[in-house]
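1. can't give you the sequence, but here's the structure:
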């Protein structure tokens, strides 16, 4: 409990500490950057510490971070001294906004802390891997950190996101088993207030009442945190036995079977909630084998699953990046305050956006395509109405930001070898129309409804002389399809008629293609778009704000389209990860503006507004079903013992292993290499190194192959060498291998007996020259640790 309070107080302190600086830099934003102050201050603190560690400065985290915070405080005090009238005036005028942001932060944190409390254990999916990396970054002062699952080598993975929260909790001296579970609600709450502030700032561009701005912003946070796609609604209809068996067979969602059990409000299957993220798939007619396994996560699932993965960690930074883009590209310098510091604040702003952009790239490298699209796409908005050769000078600043971010994070790139560097084409397989509707129907229908109203309002303008723009707007898609078709033809990866294949694929994507067509048409049209009905006039900011929204939505659509034609080829050899990461970013981009579009549409249906809102209220209840049903499932399985300790069930259901880990942490020198048996990914292997924080020779084999495809021979060698150490009768060879890998201790427990066979291990000779230093209480199938000195 105290750790939770410390975390909340410290992040609040960080935000307040640097707010005077942020206030002067983001003086154009209506909230003056208060909604991003907590996250941005943490990002700056971590970056400075990371630079120190990357250049091998022998620093103490507690002292170094404290000195950095003192420096922040001094700069903030000086800034406040020269601008206190403006800052105090803002606080007096907008105290309710400041209070609301902090209330949302605490409330969202509390909700997700409660959900995490229902099942705080770390045992499934990639939680163990994420815990391992977090453990590694919290126990080092140099970067890149050592790979606990590949002793003697640094992590070849985008570890920076783990470092952001690792440093935060390490500074507070919160142990990693608590830090992991506190990080999930902290990321959700930071994301929520950044999103709230972004919508508030955008809505303020338009002539909307504060009450409506508040409601739209809160609704956006709600959609972001708790909405799902349409699949759980099908689960509900199946649970109450409304869905026909034929429809379920036709829709072909893996695991969704006709309900033959009793009628219930919630599904009876314990893992039903997984299926909402495994919708898009194609099955072989004869064998029923999966041909196109994909993942389409959304924030609630991601937070509930609690894999502390880079795509989750990067969410608040991604949203903050949108705020920075809005601040630079949309808002004019209409405000006269703090004019004497404009030059300095602009330079500081470019430093902030470069750090944010660079952090996004190395927190999750899958962000790179979309953030480059966002950076360069939004840059053109202020000059969209007068395209000349000088227009391209607008790309000068994005280019500077790109170069600066690469330079700022150069130490990372010097030590990171990308495991994938190849782009391939998607073959005949395509997402089915019905699957696309299930995943994206809510957002696409709202966008198309908004576009229908816009075109109806301005129909005379679009028809008279502007239809040519409509043809230009489809050119990017035609070009992409043409390139895809040529590559398919050259690679000869199609069966039958190529033309039929092209037509079939694009019919499936018709809904997405239509959305792209009309969004891009609006973007290149010079008319003013009446996003709010009966506005007396449009300011430059509100006009730019409209096109900012359209640009973001268009990029979201592009991110859906790309994996239908091309994918980044990884170890799996399919488009699973490309669909996963791109669709997740699309979901976030759509979430940002969909509630605002719902409000915008309502201004055009004043006569039927009450029916309109009732309809969306009912639809919202349906889309909230997933989160309600999931929480109900977790509550029913809860053991009623409040805890956020990741070791909770581990210490109860696997006490022997837990006790040995505790003994290792309390008795062995930090950094000593402990040998344990390696195993497959997502298994119970490698938990000694993961939970203790001590390196082993080889951890999850599958993940090491993903991270190091250029070292497959070495990985295979390590696997065989470890087997020899455990079962070989050649004592000299065992000694050589122990010395080669610098092994100090050998762990012998349940997993080792499973992997190598108890009868094989009992015959080996490594016990003859090793000294037993630990033995569990269980004499049969117990746990032992041996110490070795072969020097």
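-> Arrived safely, thanks for sending. Quick caveat: nothing in here was measured; it's all calculated off a predicted structure.

2. Every contact and neighbour count from this point should use C-alpha atoms.
-> Will do.

3. now residue 159, nearest residue through space, not along the chain?
-> Residue nearest to residue 159 in three dimensions, not counting chain neighbours: residue 363, with 6.6 Å by C-alpha to C-alpha, 6 or more residues apart in numbering.

4. I'd like to check which residues are in contact with the one you found.
-> Contacts for residue 363 (C-alpha atoms under 8 Å, 6 or more residues apart in numbering) come out as 158, 159, 160, 161, 310, 313, 314.

5. Hmm, the third one is touching residue 365, no?
-> Read that as residue 160. No: between residue 160 and residue 365 there is no contact under C-alpha atoms under 8 Å: 10.6 Å.

6. did I read that right, residue 568 in a strand?
-> Yes: looking at residue 568 with DSSP: H, G, I helix; E, B strand; the rest coil, it is inside a strand.

7. Please determine how far it is located from residue 322.
-> 25 Å (C-alpha to C-alpha, to the nearest Å).

8. returning to that earlier point: out of the contacts of residue 363, flag the one nearest to residue 42.
-> Minimum separation from residue 42 among the contacts of residue 363 (C-alpha to C-alpha) is found for residue 161, which lies at 11.6 Å.

9. Wait, that closest one touches residue 311, no?
-> No: counting by C-alpha under 8 Å, residue 161 does not reach residue 311; the two are 9.2 Å apart.

10. Can you report how many residues lie near residue 96?
-> 11 (other C-alpha atoms under 10 Å).

11. correction: residue 630
-> Residue 630: 21 neighbours (other C-alpha under 10 Å).

12. any idea how far the helix or strand hosting residue 189 is from the chain center?
-> Secondary structure assignment for residue 189, by DSSP states H and E: helix 176-203. Relative to the chain's own centre, helix 176-203 is displaced by 12 Å; criterion: C-alpha atoms, centre = their mean, to the nearest Å.

13. tell me the contacts of residue 315?
-> 187, 191.

14. that older thread, report all helices and strands that the helix holding residue 189 contacts.
-> Applying 3 or more C-alpha pairs under 8 Å, 6 or more residues apart in numbering; DSSP states H and E, we find helix 176-203 packed against helix 34-54, helix 95-118, helix 127-137, helix 160-171, helix 210-226, helix 299-305, helix 315-329, helix 576-602.

15. Give me whichever of the ones you listed is most buried.
-> Of the helices and strands packed on helix 176-203, the one with the most neighbours on average (mean count of other C-alpha atoms under 10 Å) is helix 127-137, at a mean of 25.

16. here's the one I want to compare it with:
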């Protein structure tokens, strides 16, 4: 779990990784406890936002807590940033949760626990991977940049932090993902070299539990199994990748001349490798490399979620996917809300999807149009006319 620099040429053998230090396991446990507490805090908020979803949106309790926490930390951080900022932000989320509970948003606690278990499985899956691949390397894309941003944030007194590559100047870069990792690192009193890897695992857990909660609810609304639907959602969203991998490996069963003659649709998009070499290497399961799975359409990149988490940096476009699914769940909740509940519909649009859009403003603006599109679809498809959200004087 130690995220210090490891040269690319250095490879650990199984004999060198026989045991995981007890200290590292204790850190992982501390993060699990922290996210269990956040899940409990978010449960009434989820129950308030998803009253007509099966299980009252219990699986979405953790995203319901971490999304507003991120926004509060960002706002308060413009004045002062540190552990106290995270604590105050968390206090505001707790206050909102208590208010929702007092107003009747009572969660289904057993389902909340089940949703947390799904998060924990996803979190520990990525922790296990990073445990055997924990180094920050030049081959890791922008790992040096993102780890540097986390450390710069931990040193910062206000936001934005100082640009560690342009001393004395404020950072001009989207840093919302790194800010959230820094916040969890401060909250759990974790060394940043561990927090970097655990932060990646946390966002993978957010993706897993959001996929489970959204797809499980959608299938249950159609009279199907919540658990089966949720499991399929996790598989297709968080685990499955491009079908070109299976197609390329299938070419390994053909004679080489046949594979070279007919393989261009499957291999022509591969970059950094001649076509003939790509056919030979990427059709061989013993030479196949995960890096090339992102080359599907010529002259473009198609990074599916698991690819980005295997790559293991803190790119906002990769780690925002769990929040996009949370926004989709909010859109579904709006669609199911009766026209007469105007206040709830306003809250879902501006306090729900609007809140996610606000986080994307400093986390990943590429995802902002997606949230706007989801809100537009919800408003267009719902029974209530969008104009009913406007003040009565505006529609008179």
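-> Ah, there it is. Just so we're clear, the structure is a prediction, and the values are computed from it rather than from any experiment.

17. Could you quantify their similarity as a TM-score?
-> Here the TM-score for the pair of chains, by TM-score structural alignment, normalised by the length of the second structure, is 0.80; 358 aligned residues with a C-alpha RMSD of 3.0 Å.

18. Which residue in the first structure aligns with residue 291 of the second structure?
-> In the first structure, the residue matched to residue 291 of the second structure (TM-score structural alignment) is residue 274.

19. From residue 301 of the first structure, how far off is its match?
-> Taking C-alpha to C-alpha as the measure, residue 274 of the first structure falls 8 Å from residue 301 of the first structure.

20. ok so, going back, the helix holding residue 189 of the first structure vs the second structure, average distance?
-> Compared with the second structure after the fit, helix 176-203 of the first structure shows a mean deviation of 1.3 Å (mean C-alpha distance after the TM-score superposition for the first structure).

21. Which residue numbers in the second structure does that helix align to?
-> Aligned using TM-score structural alignment, helix 176-203 of the first structure spans residues 192-219 in the second structure.

22. ok, now stretch 218-229 of the first structure?
-> Stretch 218-229 of the first structure lines up with residues 231-242 of the second structure when matched by TM-score structural alignment.

23. contact partners of the matching stretch?
-> Residues from elsewhere that reach stretch 231-242 of the second structure (C-alpha under 8 Å, 6+ apart): 204, 207-209, 211-212, 214-216, 293-294, 296, 304-307.

24. Most neighbours out of those, which is it?
-> residue 209 (34 neighbours).

25. doesn't residue 59 make contact with that one?
-> Yes: if you go by C-alpha under 8 Å, residue 209 of the second structure and residue 59 touch, sitting 6.3 Å apart.

26. what is in contact with these two at once?
-> Shared contacts of residue 209 of the second structure and residue 59, defined by C-alpha under 8 Å, 6+ apart, are found at 115, 116.

27. could you say what helices and strands whatever helix or strand residue 378 of the first structure lives in packs with?
-> According to DSSP H and E, residue 378 of the first structure maps onto helix 368-379. The contact analysis (3+ C-alpha pairs under 8 Å, 6+ apart) places helix 368-379 of the first structure against helix 315-329, helix 342-363, helix 396-408, helix 540-565.

28. can you list the residues that contact that helix?
-> Residues outside helix 368-379 of the first structure that contact it (C-alpha under 8 Å, 6+ apart): 325, 329, 357, 360-361, 394-395, 398, 548, 551-552, 555, 559, 582, 585.

29. again with stretch 145-161 of the second structure
-> 74, 77-82, 162-164, 170-171, 175, 178-179, 181-182, 186, 192, 196, 313-315.

30. Kindly report the same for stretch 40-52 of the first structure.
-> With C-alpha under 8 Å, 6+ apart as the test, stretch 40-52 of the first structure has contacts from 11, 14-15, 18, 59, 61, 64-65, 68-69, 142-143, 163-164, 167-168, 355-356, 411.

31. now swap in stretch 175-183 of the second structure and tell me
-> 70, 73, 82-83, 86, 146, 149-151, 153-154, 192, 195-196, 199, 314-316, 319, 359-360, 362-364.

32. now do stretch 283-293 of the second structure
-> With contact meaning C-alpha under 8 Å, 6+ apart, stretch 283-293 of the second structure is reached by 242, 244-245, 248-252, 270-271, 281-282, 303, 307.

33. give me that answer again for 10 Å
-> Residues from elsewhere that reach stretch 283-293 of the second structure (C-alpha atoms under 10 Å, 6 or more residues apart in numbering): 241-254, 259, 263, 267, 269-273, 277-278, 280-282, 301-304, 307-308, 310-311.

34. Could you turn the buried ones of the residues you listed into a PyMOL selection?
-> In PyMOL, a selection of the buried entries from the contacts of stretch 283-293 of the second structure looks like this (16 or more other C-alpha atoms under 10 Å):
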select buried, resi 241+244+245+248+249+251+252+259+263+267+269+270+278+280+281+282+303+304+307+308+310+311
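
35. So the closest residue to residue 94 of the second structure other than its chain neighbours, which state does it fall into?
-> Of all residues beyond its chain neighbours, the one nearest residue 94 of the second structure is residue 41 (6.0 Å), with distances taken as C-alpha to C-alpha, 6+ apart. Under three-state DSSP, the three-state class of residue 41 of the second structure is helix.

36. Can you tell me what residue 41 of the second structure aligns to in the first structure?
-> When the first structure is aligned by TM-score structural alignment, residue 41 of the second structure is paired with residue 17.

37. my read: its match touches residue 37, true?
-> Yes: counting by C-alpha atoms under 10 Å, residue 17 of the first structure does reach residue 37; the two are 8.9 Å apart.

38. residues shared between the contacts of these two?
-> Counting by C-alpha under 10 Å, 6+ apart, the residues touching both residue 17 of the first structure and residue 37 are residue 11.

39. Would you agree residue 577 of the first structure is in contact with residue 294?
-> Yes: using C-alpha under 10 Å, residue 577 of the first structure is in contact with residue 294, at 7.3 Å.

40. Enumerate every residue touching residue 561 of the first structure.
-> The neighbours of residue 561 of the first structure, taking C-alpha under 10 Å, 6+ apart as the test, are 477, 480, 509, 512, 513, 516, 555, 579, 582, 583.

41. Which strand or helix spans the closest residue to residue 251 of the first structure other than its chain neighbours?
-> Nearest residue to residue 251 of the first structure in three dimensions, chain neighbours excluded: residue 434, at 7.3 Å (C-alpha to C-alpha, 6+ apart). Using DSSP H and E, residue 434 of the first structure sits in helix 433-457.

42. Buried residues, that helix. List them.
-> For helix 433-457 of the first structure, the neighbour count (16+ other C-alpha under 10 Å) marks 433-444, 446-448, 450-451, 453-455 as buried.
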